[in-house]
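>>> Any chance you could fold what I've pasted below:
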Amino acid sequence: MNKSLAHKERIAGILFILPFCVSLFVFFVYALGRTFLFSLQSYDLFSAPVWNGLGNYLALVGDPLFILALKHSLAFSIVVTTLQTGLALLLAMAANKQVKGKGVFRTIYYFPSILSSAAMTLIFMWLFQRKGVLNQGLSWLSAHGGLLAVALGIFLAVQTLQFVLGRRRYDWVRWGDPFHLIVSLGVTAIATLVLAGLGVGVRDLAEPVTVTWLNTRETFGPLPRTIWAIVAMNTFTTVPTLMLLYLAGLQSIPDSLYEAARLEGASAWQQIRYITWPRLMPVSFTVVTLGIIGTLQMFDQVALLGDAAPLESKITLAYFTYHNAFPPGGTPRIGMASAGALVLALLTLVMVLIQRSVGVSETTND
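Next up is the predicted model:
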């Protein structure tokens, strides 16, 4: 009876994992093997494949477009992963505060992640037009920069004055006291309106700012200006999801640890350094790993730009693979595309392994 029950349970287990095994074999093992085979051949989808050996890989090394795509993908991955990890942690710490209406703030933070990538790309393309919202905002800042600087000076002066006067009577008064902030903002707003009416700090622009963000080959630092626009877009849409992971990690840390640290006289920075950060290391490993994989394989946002940006200013490894497989008005090069795809997969694996070794090392040292 026991053998029969064990046999039935074994069959049930096999049946449960069978759909996953089939999909894994068809869409991963078979696809990977087929891609590797294509990478060793010259194939254009219309004629019979011709054996090429390592010719496609050697052609990749000598292809300036591939080298440019590799440079862009690595720089994009490092920049975006760093930005989205830091911003996700800061937003999670802000959302974890015990304040009224925090559910509304969390919803607002997370909202960009539920929008489709295509919709967000079209919105950002509109923002980054020569006469788009971003350039209009830069024009306004250029015209009112002096007024904003004066307003900032007024705010700091009023806030500091309240702090100095308050400390004379109460030792517990802090510079960022909420009541003082409200008073300072009110005084600053009134003073700014008066100065704006008098024309102080406001200048007329000869021409509005018309920076070309997309249809340009100009570079800024390690990336073209076009990809910097994609950096902003990608960071904006991915940070909220990563914020939820950090928020879950923060809520799993017992409050008793912070209470004990405060009793011992630990500052806020020391609590973050010795309590929060070490206990968030597993979450950070997950966040950074997801960031590396997602940024190295970034494709849709580049593809949706279409003719709005030149190829050299938007090319990445994923788009290089697509461009070789489906070149506009050209002959498909499936062998080159397959070789590029395998290089991208290998690069992703290497980056994740490096990140894993660094993460494990930091965890061990802590």
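>>> Please make it C-alpha for all contacts and neighbour counts, starting now.
OK.
>>> what about the longest helix in this structure?
helix 133-169 (DSSP state H).
>>> Check the spacing between residue 6 and residue 13 real quick.
Distance of residue 6 to residue 13, given as CA to CA, to the nearest Å: 10 Å.
>>> one step back: list the buried residues for the longest helix of the chain?
134-136, 138-140, 142-145, 147, 150-151, 154-156, 158-160, 162-163, 166 (16 or more other CA atoms under 10 Å).
>>> One more: stretch 302-315?
Buried, per 16+ other CA under 10 Å, within stretch 302-315: 302, 303, 305, 309, 311, 312, 313, 314, 315.
>>> Check stretch 215-229 too.
215, 216, 217, 223, 224, 225, 226, 227, 228, 229.
>>> now the residues you listed as CSV including secondary structure and distance to residue 120?
Output for the buried residues of stretch 215-229, formatted as CSV (DSSP: H, G, I helix; E, B strand; the rest coil; distance: CA to CA, whole Å):
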residue, secondary structure, distance to residue 120
215, coil, 18
216, coil, 21
217, coil, 23
223, strand, 21
224, strand, 20
225, helix, 18
226, helix, 16
227, helix, 15
228, helix, 15
229, helix, 12
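>>> Among the residues you listed, which pair sits farthest apart?
Greatest spatial distance in the buried residues of stretch 215-229: 215 and 223, 14.2 Å, computed using CA to CA.
>>> here's the other one to compare against:
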Amino acid sequence: MNRKKLEALQGWSFISPALIVISIFVIGSIIFTIYISFHRVNLFTGYYEFIGLDNYKRLFNDTKVLIAFKNTLSFVAVVVPIQTFLAMVMASVLNAKIKGVKVFRIAYFLPTLTSSAALTMIFMFLFSLYGPINQIALQLNIINEPINFLNDAKVALKVIMSMNIWSTVPFFMVIYLAALQEVPEAIYEAARVDGATNVQQFFKITIPQLKPITTFVLLMGIIGTFQMFDQAYIFSNGSGGPENSTLTVALLSYRYAFGQNSTMGFAAAIALVLALLILVVSLIAQKLNKSDTLY
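Got it, this is the predicted structure:
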């Protein structure tokens, strides 16, 4: 055996444990999910019945599925643009040579270090009927009586949106901050010589230069919001909130899989449709990002 083949064999031997784990727990799980999506399944009793495309046909007739997709798409449409823009603005501010900026970098990143469960509990306290938000609004005469944010179908999802934005912006801010380090300072200096203001520099230089990073951030944000489960689950105790106003696709899939009337096959069909939707979005983002460069 020549040296080249020996090195290749050694390489495969090093990565084989990881490949085995991936094959069993990732690829194997995907294949099993596809399999049970064509069956009526109860894993607790071991019951399997092949029903073809019935689970997929049911997606179009189940009102909860339609509500969950509507809520999830609304969540994506509101959260992703706001968190992306705020992350870019904050990164631009922190990238400026301002005294004490390192302290602000640490402070801004703290929400990302907070666990999702703890963060949800904090926001539930803040927006509770007699919580700080209501008390401040009453003191400022913004409202005449407390708003039941947690149990009002009109605002419950908006509370989760604000929570998600607050917790994810710092993470994307760090990505933007790293990308800004690669943008040549000479571009900004030339713009300042031509009389460009800071706002003009942001919209005419920063945003175009960060286009490939923005594509990546948008993709990560879309994937994350499509998969949003833990905050919605804790916020509503798994019920989906008042009038299913905080019901997401991931939460609905969980409820059908592990609810009292376990319908694992239908839950698998929901999860696969969601995965397919995320895959399509990912491919579109990759195509848009293919020819982009930083500068």
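>>> Need the TM-score from the superposition.
Superposed pair, TM-score by TM-score structural alignment, normalised by the length of structure 2: 0.92. Supporting alignment: 291 aligned residues with a CA RMSD of 2.1 Å.
>>> so residue 99 of structure 1 is in which element?
According to DSSP states H and E, residue 99 of structure 1 maps onto no helix or strand at all.
>>> Aligned counterpart of it in structure 2, please.
When structure 2 is aligned by TM-score structural alignment, residue 99 of structure 1 is paired with residue 98.
>>> Quick one: the strands in the stretch 1-150 of structure 2, in order.
For the stretch 1-150 of structure 2, the strands defined by DSSP state E, counting those that start in this stretch occupy 39-42, 47-50.
>>> can you pull out the helices in the stretch 151-300 of structure 1?
For the stretch 151-300 of structure 1, the helices defined by DSSP state H, counting those that start in this stretch cover 178-198, 225-251, 255-263, 268-271, 277-279, 281-296, 300-303.
>>> could I get those as a markdown table with distance to residue 107 of structure 1?
Listed next are these as a markdown table, based on distance: least, CA to CA, whole Å:
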| stretch | distance to residue 107 of structure 1 |
| --- | --- |
| helix 178-198 | 24 |
| helix 225-251 | 9 |
| helix 255-263 | 24 |
| helix 268-271 | 27 |
| helix 277-279 | 25 |
| helix 281-296 | 20 |
| helix 300-303 | 24 |
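>>> Mind checking these for the one nearest to residue 205 of structure 1?
Residue 205 of structure 1 sits nearest to helix 178-198 of all the helices of the stretch 151-300 of structure 1, at 15.8 Å, using CA to CA.
>>> Would you check the span in structure 2 matched by the closest one?
Taking TM-score structural alignment, helix 178-198 of structure 1 hits no residues over in structure 2.
>>> Pick out the residue closest to the middle of structure 1.
Nearest to the mean C-alpha position of structure 1, counting by CA atoms, centre = their mean, stands residue 235 at 3.2 Å.
>>> Please say which position in structure 2 that one maps to.
Checking with TM-score structural alignment, residue 235 of structure 1 has residue 165 as its match.
>>> In contact with that match, which residues?
Residues near residue 165 of structure 2 by CA atoms under 8 Å, 6 or more residues apart in numbering: 79, 82, 83.
>>> Buried among those? Need that as a selection in PyMOL.
The PyMOL selection below is limited to those of those classed as buried (16+ other CA under 10 Å):
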select buried, resi 79+83
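>>> if we can go back for a sec, looking at the helices of the stretch 151-300 of structure 1, which is closest to residue 47 of structure 1?
helix 300-303 (27.2 Å).
>>> coming back round to it: and the longest helix of structure 1, what other elements does it pack with?
helix 117-127, helix 178-198 (3 or more CA pairs under 8 Å, 6 or more residues apart in numbering; DSSP states H and E).
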